[in-house]
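[1] coords below, sequence missing:
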């Protein structure tokens, strides 16, 4: 029975090592995108109405002028000087136009106050044109605002949650002008990696040549792979691009450790190597305690000048220095180090300091990213 248990443990260990030795196979579409596929930024200026006295102040000239312009479109002539309302706010409206947007598609809209409004809760955005950098109108936005916060004040007391001056309108914009189709007839396309890497680019080109067609792909640099579209498929490239997206490839991975000092987060690949290094991390702990005792006169019943009960304070100061020393072999990894420090109940802040010191000593063989 003992022999069978040892054999089972050995088989499990071999299976674990085999899984670690195998890399992660991904599709090409998960590593990047074709050159030219990008979102287009749209922006516009609009008016939010229906606010319960939390809009822009009456002294805001931009709000008065904007509201006067809107009323003039409905044959109402109101000079800006006569506009006096706190139920209106001037806002900036933005959205992202996808690469394959068509007429009639809807977009999510972000609305942010540009004046001195206190809250946009309960507001409604009037029809607002959204323009691209070329000045052309591509979408129209309108609808009720969804605010993820609130702000209420009375008699000098203020209760606020999140940012009530920013809001969103899901599917609040309608595309009026669609983007031209990107899959037009072409002889070459360029695939761009999300994380440039020469090894990954070479592997992607080799995988395309072996799984789609020999000599079609060539890695130009660490980010771009130029792919030739066969002449028979240039008029209808969708099927060919679909095959390219599903090509399986094993990407390379950089040795990288990411540290966020604000949140105390450490994220590292399990295979980031460490050279042989000795680590000594000390912590000085100082304890100060005040002990109060009562001092009585020699004769309790004795009275007279200067004879009274006195309170005496004694201060005790304790200094304790806690030091942990660890040695890492040449085959150690950052994961081994973090696990060892965690077992020693080392705080995350101390782990971050130790990793930065190890990197400065030249023993951490990877990129240390501090956020």
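    Sure thing, it's come through. Quick caveat: nothing in here was measured; it's all calculated off a predicted structure.
[2] drop to CA atoms for contacts and neighbour counts, all remaining ones
    Will do.
[3] assign the closest residue in space to residue 166 that isn't next to it in sequence to helix, strand or coil.
    With CA to CA, 6 or more residues apart in numbering as the criterion, residue 166 has its nearest non-adjacent residue at 4.4 Å, and that residue is residue 112. For residue 112, the assignment made with DSSP: H, G, I helix; E, B strand; the rest coil gives strand.
[4] want to compare, so here's the second one:
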């Protein structure tokens, strides 16, 4: 068995340079918004139009010995109940099925979904399964919260986990998180949700990411590009749209015109970190103050291997198996990266390439830079 432990040292030093900047010749910032033009339909939705979450407990089969153990009998009980419907009786006390796992199945039912449409499914292990790699989700009905009278979708299919988990001879190699997977288009909608919205001469657009600046820009764009309509920002999360003629005869046509209007949204500085996959996404408007990053690592490897011990000739002893342990330590050289004034995301990426850090270490450095104050952005961890 091999166990890898990485001890990371990160030293962060802020460099104060604002006092050295010249106070003359500065160009005042422009009031004109900058950024890409996007359609209103991509950043706002009609009030009353929303998605609904579906879930249930299911069983994954076909695992290669990486399923739930007897310490988590839920999957085996579910299998016994399922095969009983086909006239097969199983004794739970004699079951030891390592190729099945009990999972939580979740999905999101979009608005205006019709029976026959397909939606994506997420599958998460509940018991002590080591991996869902290669598994197949048995047919599982999905219900909304608080209503199990009728299934709104039925999920089934092979699971994709985006990683692997290999064990052999006491050694283990794992990439990404292997206990959560997805089934693209893995559920068939059996029942749609009635979407209700009102058109009494006016309606409300709700921003997907509430922001006062973006709401004001949406209202201004509608007033400018659609003269027969009027719009006013109610707050950071909603824009009220009304007909200047007092009535909306064809609401679908009006909404289609509004959705096509383009605006420049005001995007906040955000860094998104997905610890399951090691993915890090940094927005282009993230501001970086001067800083120094020092990174060094101590790696400790513990190797265990078996050795066969033979008895002496004519001693009457038995052959024995002895387990040996070898501990190897290695300390890497400390790498230092400097973030200069007026640095961009590209400059920060160059520093990280110089440090040659792993995704796990990079996540820790970004969090420390945010805590120290060098990165002016909100960090979202998924």
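    Happy to help now that I have it. Here the structure is a predicted model, which means the values were calculated and not measured.
[5] count of neighbours near the aligned residue in structure 2 for the residue nearest to residue 166 of structure 1?
    In structure 2, the residue paired with residue 112 of structure 1 according to TM-score structural alignment is residue 124. Residue 124 of structure 2 sits with 20 neighbouring residues when counted by other CA atoms under 10 Å.
[6] separation between residue 124 of structure 2 and residue 221 of structure 2?
    43 Å (CA to CA, to the nearest Å).
[7] tell me which helix or strand residue 240 of structure 2 sits in.
    strand 238-243 (DSSP states H and E).
[8] quick check: next helix or strand after that strand?
    Next element after strand 238-243 of structure 2 (DSSP H and E): helix 251-260.
[9] how far off centre is that following helix?
    32 Å (CA atoms, centre = their mean, to the nearest Å).
[10] now do it against strand 238-243, angle only.
    Counting by axes from the mean of the first three to the mean of the last three CA atoms, to 10 degrees, helix 251-260 of structure 2 points 130 degrees away from the direction of strand 238-243.
[11] could you point out the longest strand in structure 2?
    strand 291-309 (DSSP state E).
[12] enumerate the positions of it that are buried.
    291-297, 300-301, 303-304 (16 or more other CA atoms under 10 Å).
[13] does anything pack onto the helix or strand following that strand? Which helices or strands?
    As assigned by DSSP H and E, the chain's next helix or strand after strand 291-309 of structure 2 is strand 320-331. Counting contacts by 3 or more CA pairs under 8 Å, 6 or more residues apart in numbering; DSSP states H and E, strand 320-331 of structure 2 packs against strand 291-309.
[14] now stretch 322-342 of structure 1: how far from the chain's centre is it?
    With CA atoms, centre = their mean, you get 29 Å for stretch 322-342 of structure 1.
[15] ok, and for that stretch, which residues are buried?
    332-338, 341.
[16] helices - which of those residues land there?
    Counting by DSSP state H, the part of the buried residues of stretch 322-342 of structure 1 found in helices is 334-338, 341.
[17] between the residues you listed, which is closest to residue 322 of structure 1?
    Distances from residue 322 of structure 1 to those, taken as CA to CA, are shortest for residue 341 (14.1 Å).
[18] how about that closest one: what's its closest non-neighbour residue?
    Closest to residue 341 of structure 1 by CA to CA, 6+ apart is residue 351, at 7.1 Å.
[19] that neighbour - that's part of a strand, no?
    No. Looking at residue 351 of structure 1 with three-state DSSP, it is helix, so not inside a strand.
[20] and it, how many neighbours?
    20.
[21] could you pull out the strands in the stretch 251-371 of structure 1 for me?
    Taking DSSP state E, counting those that start in this stretch, the strands of the stretch 251-371 of structure 1 run over residues 256-260, 265-268, 273-274, 277-295, 310-328, 364-365, 367-370.
[22] surely the match of residue 112 of structure 1 touches residue 180?
    Yes. At 4.4 Å, residue 124 of structure 2 and residue 180 qualify as touching, with contact defined as CA atoms under 8 Å.
[23] do a quick rundown of the helices in structure 1.
    Using DSSP H, helices in structure 1 cover 2-21, 61-72, 198-211, 238-245, 334-343, 348-360.
[24] in structure 1, what range does stretch 9-22 of structure 2 match?
    So stretch 9-22 of structure 2 sits over no part of structure 1, by TM-score structural alignment.
[25] ok, the closest residue to residue 319 of structure 1 other than its chain neighbours - contacts?
    Excluding the flanking residues, the one nearest residue 319 of structure 1 by CA to CA, 6+ apart is residue 286, at 4.6 Å. Residue 286 of structure 1 is in contact with 317-320, counting by CA atoms under 8 Å, 6 or more residues apart in numbering.
[26] again with residue 270 of structure 1
    333-335.
[27] roughly how far apart are it and residue 358 of structure 1?
    17 Å.
[28] returning to what we had before: thinking the residue nearest to residue 166 of structure 1 is in contact with residue 163, fair?
    No. Contact criterion CA under 8 Å: residue 112 of structure 1 and residue 163 do not qualify, at 9.9 Å.
[29] and the residue lying closest to residue 247 of structure 2 once chain neighbours are set aside, what does it touch?
    Once flanking residues are discounted, residue 247 of structure 2 sits nearest to residue 201: 4.5 Å by CA to CA, 6+ apart. With contact set as CA under 8 Å, 6+ apart, residue 201 of structure 2 has these partners: 242-243, 246-248.
[30] give me the buried subset of the residues you listed.
    Looks like the contacts of residue 201 of structure 2 have 242-243, 248 buried, using 16+ other CA under 10 Å.
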